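**Q** Sequence plus predicted model, see below.
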Amino acid sequence: MSDILIRAATAADLTAITPIYDHAVRTGTATFELEPPTLAEMTARFDNLSGAGFPYLVAVIDGHVAGYAYAGPYRPRPAYRFTVENSVYLPPEAQRKGIGLKLLNALIDESEARGYRQMIAVIGDSANAGSIGVHTRAGFEMIGTHRNVGFKFGRWLDTVMMQRELGPGSTTTP
């Protein structure tokens, strides 16, 4: 495999990002969305996150987007402002090649550089061993499971909660 370049996503990348997410929505349980968002909606989401100062990254191999990751607000209340929730998505052909871990580690570094102190992973489907494994390798710890909170593809799904401190974490005040 060629070298993996991780860089900040741009609006031009959304034409490659949108079908990656579309596939995840239509075929997987990593996201609990039921209808894939349009390019216009993905653009609005990208603009909102980027405009608010959250990191949004792409993995590029041979000039093509091979996955993306971003951090966003964990919860809207102001006391949560130092905590982010992460998302990482790869097309099927890019999975199990180390791209997700590289994206996640870069997202952690970028989130730390922006002053965030905690990162939460809300992993759709407790059977999602790939995502749980990648987060574990990136230093996340299991903090709990919300059982049967989503319903997709005719079955109930759990969400797995994992957490990782960023930078000094809670050892100092921001």
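**A** Great, that's in hand. Numbering: from 1, shown residues only.
**Q** Please make it C-alpha for all contacts and neighbour counts, starting now.
**A** Fine.
**Q** quick one, strands of this structure?
**A** Under the criterion DSSP state E, strands of the chain are mapped to 5-8, 56-61, 64-73, 83-89, 118-124, 141-152, 155-165.
**Q** would TSV of those strands with mean neighbour count be doable?
**A** Below are those laid out as TSV (neighbours: other Cα atoms under 10 Å):
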stretch	mean neighbour count
strand 5-8	17
strand 56-61	22
strand 64-73	23
strand 83-89	22
strand 118-124	23
strand 141-152	14
strand 155-165	19
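**Q** next up, a second structure to put side by side with the first:
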Amino acid sequence: MTARFEMRDARQDDGAALARIYNHYIRETVITFEVEELGDAEMSARVTKIQAAGLPWLVAERDGAVRGFAYAGPFRERAAYAHTLETSVYLDLAARGSGLGTALFAELFARLADLDQGHSPHAPVHALMGVIALPNDASVALHERFGMKHVGTFPEVGRKFDRWIDVGYWQATLD
């Protein structure tokens, strides 16, 4: 955690702030493959689903405003994937380049490494996956800073803004 940001668990009343941050990426980038903006209630519902699974959804605040968030969710729905999670981090535009992404990932990775066996069917967490629309040098650098290794690229598997997009996969194991 940086001195400039307060890290905490997401709350239901964060839906509007989370939607504001995430909807920028939906509207303006290929970082997410979603194409329709999300409402506050949908973002709150997503937080509830992740937290109900015993997984962390973190937010970072500065000056009383949410400036970024990170969470881990199931990588795939099949039972054999239960110990593999996909990590995500999104920052407010004004927070990019501030070290907040690194701080959020550090807290997220620490929480996942310490996940209590009794609180989540995902414990113990074995593998973390980063799924990155390419090119995205900043996201690649962030994932690699945390020891994640590039394990493959699927060429032209997404289409947004009338162009084909490659998706890279980064992986780290915790045990």
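**A** In hand now; what should we look at? On a predicted model such as this, the values are computed, not experimentally measured, just so you know.
**Q** okay if I get the strands of the first structure as TSV plus distance to Pro19 of the first structure?
**A** As requested, the strands of the first structure are exported to TSV (distance: least, Cα to Cα, whole Å):
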stretch	distance to Pro19 of the first structure
strand 5-8	18
strand 56-61	14
strand 64-73	11
strand 83-89	11
strand 118-124	19
strand 141-152	20
strand 155-165	23
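**Q** Which one of these lies nearest to Thr29 of the first structure?
**A** Evaluated with Cα to Cα, the strands of the first structure place strand 118-124 nearest to Thr29 of the first structure, the distance being 5.7 Å.
**Q** now the angle from that closest one to strand 64-73?
**A** For strand 118-124 of the first structure against strand 64-73, the angle between stretch directions is 120 degrees (axes from the mean of the first three to the mean of the last three Cα atoms, to 10 degrees).
**Q** what angle sits between strand 118-124 of the first structure and strand 83-89?
**A** Using the same axes, to 10 degrees, strand 118-124 of the first structure lies at 40 degrees relative to strand 83-89.
**Q** what's the first-to-last distance across stretch 55-65 of the second structure?
**A** Using Cα to Cα, to the nearest Å, the end-to-end distance of stretch 55-65 of the second structure comes out at 23 Å.
**Q** how close does the residue minimising distance to the centre of the first structure get to Thr31 of the first structure?
**A** With distances taken as Cα atoms, centre = their mean, Ser87 lies nearest the centre of the first structure, 1.0 Å away. Going from Ser87 of the first structure to Thr31 of the first structure by Cα to Cα gives 9 Å.
**Q** now do Met119 of the first structure
**A** With Cα to Cα as the criterion, Met119 of the first structure and Thr31 of the first structure are 18 Å apart.
**Q** What of Arg155 of the first structure?
**A** Taking Cα to Cα, one finds Arg155 of the first structure at 14 Å from Thr31 of the first structure.
**Q** With Phe153 of the first structure instead?
**A** Counting by Cα to Cα - Phe153 of the first structure and Thr31 of the first structure are separated by 12 Å.
**Q** Please name the residues that touch the residue nearest to the centre of the first structure.
**A** Contact partners of Ser87 of the first structure, counting by Cα atoms under 8 Å, 6 or more residues apart in numbering, are 69-71, 121.
**Q** What separation do you get for it and Ile108 of the first structure?
**A** To Ile108 of the first structure, Ser87 of the first structure is 11 Å away according to Cα to Cα.
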